[in-house]
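[1] Return a 3D structure for these sequence lines:
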Amino acid sequence: MAAIAWLVIPVVSAGAAAIWAGWATRNKSTGDSAELQGYERFREAMERTHSGSHSRSGAA
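    Okay, here's the model as predicted:
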């Protein structure tokens, strides 16, 4: 019985490695449009917050 356990361990490990390799190399190209739109909104928000800050910088 112990010999079977020693044979099962590498087989299960190889199966897990094959599953992980398949998952790691999957096609992840969903497009960058959502990320680019979020970046554009971030830039616009940063420009709006910095546009009024110049008038208060010398008031101290």
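
[2] When you work out contacts or count neighbours from here on, use the C-alpha atoms and nothing else.
    Fine.

[3] Start from the N-terminal end of the chain and give the helices.
    Using DSSP state H, the helices of the chain run over 2-24, 33-51.

[4] Also this sequence, please, to line up against the first:
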Amino acid sequence: MAALAWLLIPLVAAIGAGLWGSWANRNRKVRSDGPELVGYARFREAMERPRSGG
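    The predicted model follows:
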């Protein structure tokens, strides 16, 4: 009976790894990069402006 338990441990681990892998690889809703690109453009414009004297 103890040998059977030792054989079931890797089997349960393999099943758990398969379930986790399928969950991690699921299709996620694709989101738009619009707001991030707008923010990056504003950042670039701010970096290209000359510094005000100080």
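
[5] How close are the two chains, by TM-score?
    The TM-score (TM-score structural alignment, normalised by the length of structure 2) is 0.62; 53 aligned residues with a C-alpha RMSD of 2.2 Å.

[6] got the helices of structure 1 as a markdown table, with mean neighbour count columns?
    A markdown table is the format used below for the helices of structure 1 (neighbours: other C-alpha atoms under 10 Å):
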| stretch | mean neighbour count |
| --- | --- |
| helix 2-24 | 11 |
| helix 33-51 | 11 |
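
[7] measure the residue sitting nearest the centre point of structure 2 to residue 18 of structure 2 for me?
    Note on structure 2: the residue nearest the mean C-alpha position is residue 24, at 8.8 Å, using C-alpha atoms, centre = their mean. Distance, residue 24 of structure 2 to residue 18 of structure 2, using C-alpha to C-alpha, to the nearest Å: 10 Å.

[8] same deal with residue 10 of structure 2?
    Separation of residue 10 of structure 2 from residue 18 of structure 2 (C-alpha to C-alpha): 12 Å.

[9] same deal with residue 8 of structure 2?
    In this structure, residue 8 of structure 2 and residue 18 of structure 2 are 15 Å apart, going by C-alpha to C-alpha.

[10] Please apply the same query to residue 7 of structure 2.
    From residue 7 of structure 2 over to residue 18 of structure 2 the distance is 17 Å, taken as C-alpha to C-alpha.
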